[in-house]
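S.K.: Build me a model:
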Amino acid sequence: MTSQGLRASPEGIRAAKTALTDKTWSQHKLAIALGITRQPVSKFFAGESVSRSCFVQICQQLGLSWQKVAGLRENVAFEVTTKTQIKGTDLDTLVQEVRQKRQEKIQDQCNTLQMLDISQTVQLIDIYTNTNVLEEIVSLQWQEISDLLKDLKSESGFNQLGGYNRQRRSPGLEAVLRHSKLMVLGKPGSGKTIFLQYLAIECNKGDFQPNRIATFIRMKEFAEDVKNDSEFNLLNYIIQDFLNCGVEKESTKTLLTEGKLLILLDGLDEVPAEKAEQLTIEIRRITQTFYKNKFVISCRIASQKYRFQGFTEVELEDFDQGQIEVFAKNWFVGVALKSKEDGEAIGNLFINQLHLPENQHIRELAVTPLLLHLICLVFQVKNQFPVNPAKLYEQALNILLVRWDEVRGIKRDRVAYKLTLASKKKLLFQLAAITFEQKKYFFEQENILQLIADYLEPIQNLNSDVTQCQLDNEALLKAIEVQNGLLVERARGIYSFSHLTFQEYFTARKIVENYQDYDCNNLVNHLTEKRWRQVFLLTISMLPNANEILQLMKQKVDFLLADDERLQYFLTWLHQKSSSVSSSHKAAGIRAFYLVRVERSSCICSRHHAFVYTYGYDLECALVGNITFNAELVLDEFLFSTVACIHDLDFAFEHTINDALDHAHALVIAFDKAIEVVVDLKFKQVLQQLKKQLPKIDSNPEQFRDWWKAKSKIWGEQLRDMLIKYRHIGYDWQFSEQQKELLRKYYYSNKLLVDCLNIAADVTPIVRQEIEETLLLAIADIEKLRNSSNIR
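M.R.: Reported below is the predicted structural model:
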């Protein structure tokens, strides 16, 4: 028979709200402190009926008499509940006594972390970052590859799949509160163990599930500690654990029977296969016998052969940008052992650099806590990210393949055949290279199994040991998924690499390891495809000598515009104009300067689609860094800006854009700056006369608008004529759409070539000189230069 519920009187609600305000708590925080969901708290403050036990807990937490809040006479309430209260008081006392006895054990067991490549222990509370969970398991979703491709934002990697954003998610603590039996799944290094340790610590302090006692059991240690099948008993294991803390056996059984334990079973996937079935039976037995307790089990996402009745499964979500920032700031204080001031300063530097466009691929790996720890380790050496990230990716690969299990003493089950670490890597490289070449970011299970079979067949023929084994391609696929997390099931039967960064890196490794027999033209043919950018950079950075491939890239770039006379004429002008400027910078850098300014100051492209500009990848900066002060370049910069403002203003007036006059002000500012820095007196006078023709903007905006519509075309042509006459700029090139597209590809390819040249490990001086000196030149000018004495 269930006890009748209670409801707060109006006076009781007012008293409760006052108490809540005095504690500066929200209803949500009160629910967390009680270890209950928010629903009964909301019903309590709404004057609705809630269970008697829950009502009493809320009042006690607020420091109020539950009888008074309910509007009951003290003596009546006592008569009705005396028996229950005495029993409850005794049980609560027992909980507090046992928690006190186990306090040091839980602190020692769960409050310290031994982090990878860190010699000292780290306090969990110093590094812990609040974790969210997905309430639907990603790999169980029924989706097509076309659905995943719609959601894929390749510039952000697989971790930003839009489909994830549509899933229900909640804070991990709330999920534990809502479900009495919870299975927490996650990829390798996603923070499952730390999450369970955090639950234990918070419960131990009384801040989470205050009416329960934490019990943290590593499944691997349990399986190792039992000497024979007769000892394979979780109940006895818990009883013995409590006995070691001075808790009598009968007390432990009472607590289990009354549901007063928070039982945390960590690392179900880490148990050897020969003991897995026995352990599964044991877990089912204890969770069904002592069902009143709260259970949380952690396991790797791909090990879902473990299913337990009554358990809700959730998946640990990757870190978002906010969580990455919190973790990093904590890391540089708690792990790097910097002072709080210095650690936070380095943490801010880390975050700022991580958000730079060139670190996008490192940022993609940072969503996995284990890899984020590695990235922090690498960053702290020089307070910057490596120029060549290939070594970082190789470390990440080795951690996921071997080291993460090694440092924790975990021996995974051997698959049904013998594959060395080198062979497993080569398999990954081949899978990545084939699928990336085919433009496949997601692949059906049968396709990936066929690729695995194709890889294993020659190994089977060459290796007698392997031949004698039963080759199971599906077992190998599952092993890579479970043990290493490098392949991930994104939906039922659909796989991808865990990070787009890894697929690109493995593709580059495949090219490098087979470079002697590799036709470099296969890679160079992808020069204008932006999705190949990282593969080019990684390949060049790992090659011991990149001369051949860089020369092929340069040849490919030069011939992109070779068949178009107008574009060749444009490049000839670019060379002539740049050569007329006296500067200490490289000639190619000056050519890049003018190429960019022509684009920004003209109608070469459709609005909002620049033909050369790619955010974060400016060619001139790649060639010469920031161009130092040069009078001619500064003047031309302002003149080009003036012409660009003319086009912006034309567009704004034509489309009746509200901020049109802002473009007019920008035009005047750029024009004034140009007049201010011009040295040629005749040219200065011409510019001043043109400036006088412009009506005042602020005094009469309508007059300016009317003037612009009537006379701006003639005024602009006059300005262009003067720019051509005095500065050899201002031409209206009138390129076709096809020519614009060619120029976009040309600029992008030159930028990629320069980036590859700068990251290459070893390039002979002659090859470097030839490439740098012939950048952004017409074919005829390249031939002239090659026939001169400057380069061979």
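S.K.: Going by C-alpha atoms from here, please, whenever you check contacts or count neighbours.
M.R.: OK.
S.K.: show me what contacts D762?
M.R.: P544, N545, A546, N547 (C-alpha atoms under 8 Å, 6 or more residues apart in numbering).
S.K.: distance of L268 from L743?
M.R.: Here L268 is placed at a distance of 57 Å from L743 (C-alpha to C-alpha, to the nearest Å).
S.K.: now do Q718
M.R.: 28 Å.
S.K.: Who has more neighbours out of the two?
M.R.: Counted by other C-alpha atoms under 10 Å, Q718 and L743 do not tie: L743 has more neighbours, with 21 against 14.
S.K.: Pretty sure A610 is one of the things that one touches, is it not?
M.R.: No - checked against C-alpha atoms under 8 Å, the pair L743 and A610 is beyond contact range at 10.2 Å.
S.K.: for F216, helix, strand, or coil?
M.R.: What DSSP: H, G, I helix; E, B strand; the rest coil gives for F216 is strand.
S.K.: Nearest residue to it in space, please, no chain neighbours.
M.R.: Leaving aside its sequence neighbours, F216 sits nearest to L264 (C-alpha to C-alpha, 6 or more residues apart in numbering; 4.8 Å).
S.K.: what packs against the host helix or strand of that neighbour?
M.R.: According to DSSP states H and E, L264 maps onto strand 261-266. Using 3 or more C-alpha pairs under 8 Å, 6 or more residues apart in numbering; DSSP states H and E, the elements in contact with strand 261-266 are helix 192-205, strand 213-218, strand 294-300.
S.K.: And this one, please, so the two structures can be compared:
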Amino acid sequence: MHLTPEQEAKIDPLLLTILPDAEGDEILQVVMVLGEDEANTSTTKTLQPSQFSSRIEYRQALIEQRKQQLETGTVGQTVEALNNLSLTINGGKTSRFLVVEGTAKEIIKSLSLPGVKSATLDQIIRIEPIPIDPPKVEYLTNLILDIFPINKDKVSQAAKQYISNYYKNYGRLQVLGMRKPIKLEEIYTTVKVLPKKLIQQFTDLEGIQESFRTRQQYNLDEAENNKQSGIIIANTYKYLTVLGAPGSGKSTLLRKVGLEAIKGTLSYNCIPVFIELKQFTNTQDIDLLKIISQPFKDCDFPNVDNFIKIGLQAGKFIILLDGLDEVPNNTVKKVVTQVREFIKDYKNNRFIISCRTAAYNQQFNNFNDVIIADFDDTQIKQFINNWFCSDVDKRAETAKKCLAALEKKSGAKDLAKTPLLLTFICLVYDQSQTLPKNRSELYNEALKILLEKWAAEKRLERDAIYKDFNTKLEIMLLSEIAYEGFIVDKLFFKTQELVDQIKTFLARNLNAPQDLDGEAVLNAIAIQQGILVERLDNIYSFSHLTLQEYLTAKYIVDNHLIEQTVNKYVTETRWKEVFILIAGLMEGSTGADQLLLYMENKALSYIKSLSDNHRFIKLLEWAETKTKNSPADLTPVAKRVVANANANTYANANANTYANTNANAYAYAYANTYVYTYANANANAYAYAYALKVFIQFIDKIEAAPPLFSGVNLQKLRDQLQLLNTLIPNEKEAREVHRTFAKKLLETWLNAFDLTLDMISLSLKEVKELDQQYFYIYHLILQCKDGAILVTDETWKAIEERMYRVPSS
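M.R.: Take a look at the predicted model:
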């Protein structure tokens, strides 16, 4: 749309990026400043304090005089003119500052009014449906008619509306704080494909001994070698599970698949239906047929129920189920059961499910599992160019400067691989031209930008909702909401719950404005900021789970709840991100020291609760004694960690952290994994031969590095294994012969390291308990150390000195 030079001079750069490319029907909200009638002001009688009996009366008279000046002058006349343009105005005739809402077309007209001095973009309220290409409508219409032959004109009209709605809801990306929506198709997502066996080992709780061993050693390299586009993967697999970290682009990929289905560019013809699983907040039966039918009913499809049933039976749909990890814990089993039954009943259709990797438990059989890849350099560059795409930014080369700043800060560059964090990076850079390395600092800075920008543009003195409700108070309120929800595993909040919590917060805080309406505050946060989002009627959630986790961490730090939180939740994996963020928020001369010490105390308390004869106590003692004087190029704590890596999930992950470049460490850990697996299986001649081959290969690797253990004769072990290789029983021999051979194989390996079968024969229950109560805690301590602003050298050395040792009484 065309703007005159006079109109352009009145608007800020943000609005300038929107209006020239607008179609006209976009609904915008802007903050306008109106001009004063200087002549009217100059002829107004000057009031003196001496004319009044009190200063209160004097101030009231000044206010009334000012109101009359504005109402009868330029401000009042301009407000009337804005009303005549069918714009919605918040403010009235007694303030020079107005929040105006209306179409882009009417906003442009208002800029020609002489009383409008400036206009600043507040937010885009709504983007009207994108004009739909006739070929898309024709494709979808014909696809539907093939399923259910009915009136073509009605189907065509409904198909056009369905496509329009899909593009409106899922075809544009406007992440929290983005200047304007961008086409989703401009963001490309790739996925890393992990072999199904490795995925199962990583997520199968019954196979916990293997889960993290294989995960740490193999999956990343194999995934890099198998990197493919998300659309190729969607074309390849009928049933697909898309895994990824928070904010990695799982939902974006599902939306993109739906867009490709609408265009008919997939390798199969199907109709996309996008379902957000987070909507299932209660334990009542879930009617997926009804849910799938609703968007078609909204578009006035004829005979919807019959069309849906016939189409599902014919396998003509692709069902995109987004956010399995965001289903509340009390309903997730029912949701999984209902979805499984639905897939079983309509197995000819295609299904894609997204879920956080950490929450994935292999709930669905016959699904192929893929993991979202980090953004590569090309994608990061494209995203930043899309963000800073206005004419002003292009002239200033903002995108180029932001990319250069990323290259200089490896920490920020690493964060930028995740789309959500890259969004925050753009926000922070746009405001400060600097990039923090710490993830907690990044969230903090991004949140401040959002709230303070809002405060500067909209918290007008005349409106009670903005009065005295400063940024710090709002962050305190949001943190409390986040924390109170997170401790009970609540991601969704009813309107009344939030309103009541806001009222309670305001009532108990003497410095908070007491006349604010709780519902109005909620509405402001949700509509004008987008931090809380209304997902369903009267059901809200934070715009992203990661944002709730950050605010939860902030509440814990601000309210000195760190020790209490560690004692209650340190072994719950759901809290992992919160603890890492807590570490990044702890400041002062000792940084995150106290958090790490509280966590360590929980791990040590568990060890102290074990009897002196417990197998794991014996393993700890053995590891310290056996590695104490070895020449391996590892610290004492690294030697102990690696030595214990053979029988525990997080123990192996910790070993990789401490010894990820040490061939000896890897060789020892995985040799023990293989010997335990093969020697205790219902083995056959082939398995024995393969196991022996692997063991000898590991000896080769161990010999290439300084010995990790003292007194291990590797040549003798090699000779013994080669002798056993000539004595492998054939499959016809008695089962007892096989058991004897398996026992001999295991004892040969263990004896070489001065281990006994009893020492490593931890039950599955013991392994799970050790993982949860000890190894997981130390794994989290390492992650929190890396995520902290500061950990003192003295404290960390003391923790390492105690790590993987039997604590003194």
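S.K.: Please produce a markdown table containing the helices and strands packed on strand 261-266 of the first structure, extended by mean neighbour count.
M.R.: Shown next, in a markdown table, are these (neighbours: other C-alpha atoms under 10 Å):
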| stretch | mean neighbour count |
| --- | --- |
| helix 192-205 | 22 |
| strand 213-218 | 23 |
| strand 294-300 | 24 |
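S.K.: Mind putting these into CSV with distance to F559 of the first structure?
M.R.: Putting those into CSV (distance: least, C-alpha to C-alpha, whole Å) gives the following:
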stretch, distance to F559 of the first structure
helix 192-205, 53
strand 213-218, 63
strand 294-300, 51
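S.K.: Could you point out which of those sits nearest L753 of the first structure?
M.R.: Closest approach to L753 of the first structure among these (C-alpha to C-alpha): strand 294-300, 41.9 Å.
S.K.: What's the first helix or strand after that closest one?
M.R.: Past strand 294-300 of the first structure, the next helix or strand by DSSP H and E is strand 312-316.
S.K.: which is the next helix or strand following that following strand?
M.R.: helix 321-334.
S.K.: Figure out which of the helices and strands packed on strand 261-266 of the first structure is closest to L635 of the first structure.
M.R.: Closest among these, using C-alpha to C-alpha: helix 192-205, at 59.1 Å.
S.K.: Run the angle between that closest one and strand 261-266 for me.
M.R.: Counting by axes from the mean of the first three to the mean of the last three C-alpha atoms, to 10 degrees, helix 192-205 of the first structure lies at 160 degrees to strand 261-266.
S.K.: What is helix 192-205 of the first structure packed up against?
M.R.: Helices and strands touching helix 192-205 of the first structure, as assessed by 3+ C-alpha pairs under 8 Å, 6+ apart, comprise helix 74-110, helix 124-127, strand 181-186, strand 213-218, strand 261-266, strand 294-300.
S.K.: Tabulate the contacts of D762 of the first structure (a markdown table), appending neighbour count and distance to Q689 of the first structure.
M.R.: Shown next, in a markdown table, are the contacts of D762 of the first structure (neighbours: other C-alpha atoms under 10 Å; distance: C-alpha to C-alpha, whole Å):
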| residue | neighbour count | distance to Q689 of the first structure |
| --- | --- | --- |
| P544 | 12 | 60 |
| N545 | 15 | 58 |
| A546 | 20 | 55 |
| N547 | 19 | 54 |
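S.K.: Average offset of stretch 705-715 of the first structure relative to the second structure?
M.R.: With mean C-alpha distance after the TM-score superposition for the first structure, stretch 705-715 of the first structure departs from the second structure by a mean of 7.3 Å once superposed.
S.K.: which of the residues in that stretch are buried?
M.R.: R705, W708, S712 (16 or more other C-alpha atoms under 10 Å).
S.K.: With stretch 623-642 of the first structure instead?
M.R.: 623-624, 627, 632-642.
S.K.: How about stretch 88-99 of the first structure?
M.R.: Under 16+ other C-alpha under 10 Å, the buried positions of stretch 88-99 of the first structure are L91, L94, V95, Q96, V98, R99.
S.K.: Return the residue of the second structure aligned against L431 of the first structure.
M.R.: Here L431 of the first structure is matched to I481 in the second structure, going by TM-score structural alignment.
S.K.: What residues does its match make contact with?
M.R.: L498, Q501.
S.K.: what do you get for I697 of the first structure?
M.R.: L661, A664, H665, F704.
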